[in-house]
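A.B. asks: pasting the structure only:
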């Protein structure tokens, strides 16, 4: 069997794993957004106690290797009487780690929007929440798109570690096929190419979104208001 025939036979199985990889990436990024945005808001506008708690979470999430986090969730939690499916454990582990990084992205984006805009909105009678929601957040989201694109690509590649706890994603499917074909280089190169295509699509799609909704001159003042 030549290499092309091997790739053709392996491709359906690899694509099945690719679907799982995409699902892992989507749900992990969603957790990162849902947790990361409130963390960023707390970092910018919270009191000292809240900022301290958030700083501890971020330091832990960013310091512990992702592989260790996945192993703790998959093998440590059952010892405490809490068993969760391996796919869910992988999503939680990757998502919690991504939330720590995304919170820094959103924090920087919020602080890069001119503080005078928030003061002006408050002076016009808007509530603090409405001022943030209608004035600051739309600009901050646009500023955050490029670093979020990078974080999305990182999360996509990090999903390959999920195979260590038994998630049958792209790399695990490749390992299965290597065991039957005994041609690891061909399969690994095919897996690498699929990852390359996925990351290119993610970065390209977000870049198009950025160019479409970019506002010239946004955030040139810098800093954030102390009005909160």
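C.D. replies: It's in. This structure is a prediction, so every number in the text was calculated from the model and none was measured.
A.B. asks: only C-alpha atoms from now on, for both contacts and neighbour counts.
C.D. replies: Fine.
A.B. asks: C-terminal to the lengthiest helix in the chain, which secondary structure element comes first?
C.D. replies: Of all the segments of type helix in the chain, defined by DSSP state H, the longest one is helix 3-45. Per DSSP states H and E, helix 3-45 leads on to helix 48-63 as the next helix or strand towards the C-terminus.
A.B. asks: okay, angle between that following helix and helix 3-45 too, please.
C.D. replies: 160 degrees (axes from the mean of the first three to the mean of the last three CA atoms, to 10 degrees).
A.B. asks: helices and strands around helix 48-63, which ones?
C.D. replies: helix 3-45, helix 86-112 (3 or more CA pairs under 8 Å, 6 or more residues apart in numbering; DSSP states H and E).
A.B. asks: could you dump those helices into TSV with mean neighbour count and distance to residue 68 added?
C.D. replies: Shown next, in TSV, are the helices and strands packed on helix 48-63 (neighbours: other CA atoms under 10 Å; distance: least, CA to CA, whole Å):
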stretch	mean neighbour count	distance to residue 68
helix 3-45	18	17
helix 86-112	24	9
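A.B. asks: dump those helices into TSV; add distance to residue 180 as well.
C.D. replies: Listed next are the helices and strands packed on helix 48-63 as TSV, based on distance: least, CA to CA, whole Å:
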stretch	distance to residue 180
helix 3-45	10
helix 86-112	24
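A.B. asks: what lies in contact with stretch 43-62?
C.D. replies: 39, 42, 96, 97, 100, 101, 107, 110, 111, 228 (CA atoms under 8 Å, 6 or more residues apart in numbering).
A.B. asks: quick one: contacts for the fifth one?
C.D. replies: To tie it back to what came earlier, the one meant is residue 100. When contacts are counted by CA under 8 Å, 6+ apart, residue 100 touches 32, 36, 57, 58, 61, 62.
A.B. asks: now, among those, which is nearest to residue 190?
C.D. replies: Minimum distance to residue 190 across these is 28.9 Å, recorded for residue 32 (CA to CA).
A.B. asks: put this next to the first one:
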């Protein structure tokens, strides 16, 4: 499946998955592992079919996202760089993921490399930071109507290749020197586990409970 190939090409401990309605308002966000994202494909497809736009990103600055590339810009980029994943967004544009390193790099370094590559390939310069999300492949794009009979078109995985791009990694090293920061983050960020009031182990993958106010805590 496209989603499984996408996560395999963009390895990370955890992935951010979000849903946005037709008005551009985020409805929900989840942090899932790669197997969970793949297993939830049918449910995500149903969510996307109900006019919600499903987006995602590996929760790691080892991978950068270039959005809004036209086919000629994508062809130019792919001729010079190793593309980790390329996704046709169903509206005529292409999103490209490029891997900088085997481990997370500094967020400022990742953003600088993404901005430089986006400028070279005609991508969107406003979505190059580490918080930007892209389309999950293989799902309907609710905002498009390019399918048969005016139905939403599907996002498609155009390419998938695991491993860092040497040229982008070289740009990252230059950016590190210019910014005066470390290239690779160390130690790696670990998922934090915690206990709830009933002393049961839960993880950050579980839905969080609403925070109580001081007044609510005082009524106990």
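C.D. replies: Sure thing, it's come through. Quick caveat, the model's predicted, so the values are computed rather than measured.
A.B. asks: got a TM-score for the two of them?
C.D. replies: Here the TM-score for the pair of chains, by TM-score structural alignment, normalised by the length of the second structure, is 0.23; 95 aligned residues with a CA RMSD of 6.2 Å.
A.B. asks: hang on, the earlier thing: residue 202 of the first structure is nearest to which of the helices and strands packed on helix 48-63 of the first structure?
C.D. replies: If you check each of these against residue 202 of the first structure by CA to CA, helix 3-45 wins as the nearest, at 10.6 Å.
A.B. asks: quick one: distance of that closest one to the chain centre.
C.D. replies: 8 Å (CA atoms, centre = their mean, to the nearest Å).
A.B. asks: so it versus helix 86-112, what angle?
C.D. replies: Relative orientation of helix 3-45 of the first structure and helix 86-112, computed by the same axes, to 10 degrees: 50 degrees.
A.B. asks: packing partners of the helix or strand harbouring residue 42 of the second structure?
C.D. replies: Assessed by DSSP H and E, residue 42 of the second structure sits inside helix 41-49. Helix 41-49 of the second structure is packed against strand 53-58, with contacts defined by 3+ CA pairs under 8 Å, 6+ apart.
A.B. asks: swap in 10 Å and give it another go.
C.D. replies: Applying 3 or more CA pairs under 10 Å, 6 or more residues apart in numbering; DSSP states H and E, we find helix 41-49 of the second structure packed against helix 2-9, strand 15-20, helix 34-39, strand 53-58.
A.B. asks: out of the helices and strands packed on helix 48-63 of the first structure, which is closest to residue 190 of the first structure?
C.D. replies: Per CA to CA, nearest to residue 190 of the first structure of these: helix 3-45, 7.4 Å.
A.B. asks: so residue 8 of the second structure makes contact with residue 37?
C.D. replies: No. Contact criterion CA atoms under 10 Å: residue 8 of the second structure and residue 37 do not qualify, at 11.3 Å.
A.B. asks: more crowded one of the two?
C.D. replies: More neighbours surround residue 37 than the other of residue 8 of the second structure and residue 37, with 23 against 17 (other CA atoms under 10 Å).
A.B. asks: contacting residues around that one?
C.D. replies: Counting by CA atoms under 10 Å, 6 or more residues apart in numbering, residue 37 of the second structure touches 3-4, 7, 14-17, 30-31, 43-44, 56, 136.
A.B. asks: grab the two from those residues that are most spread out in space.
C.D. replies: Across these (CA to CA), the longest gap, 18.5 Å, separates 14 and 43.
A.B. asks: look at these two and report which has more neighbours.
C.D. replies: residue 14 (21 against 11).
A.B. asks: coming back round to it: neighbour-wise, which of the contacts of residue 37 of the second structure leads?
C.D. replies: That'd be residue 136 among the contacts of residue 37 of the second structure, by other CA under 10 Å, with 30 neighbours.
A.B. asks: quick one: the helices in the second structure?
C.D. replies: 2-9, 34-39, 41-49, 71-80, 107-121, 166-179, 214-218.
A.B. asks: give the buried residues for the helix or strand hosting residue 146 of the first structure.
C.D. replies: Under the criterion of DSSP H and E, residue 146 of the first structure resides in helix 137-158. Neighbour-count burial for helix 137-158 of the first structure flags 137, 139-149, 151-153, 155-158 (criterion: 16 or more other CA atoms under 10 Å).
A.B. asks: what about the spatially closest residue to residue 44 of the second structure that is not a sequence neighbour, neighbour count?
C.D. replies: Distance criterion CA to CA, 6 or more residues apart in numbering; nearest residue to residue 44 of the second structure, sequence neighbours excluded, is residue 54 at 7.2 Å. Residue 54 of the second structure: 27 surrounding residues under other CA under 10 Å.
A.B. asks: tell me the secondary structure for residue 116 of the first structure?
C.D. replies: Assigned state for residue 116 of the first structure: helix (three-state reduction, DSSP: H, G, I helix; E, B strand; the rest coil).
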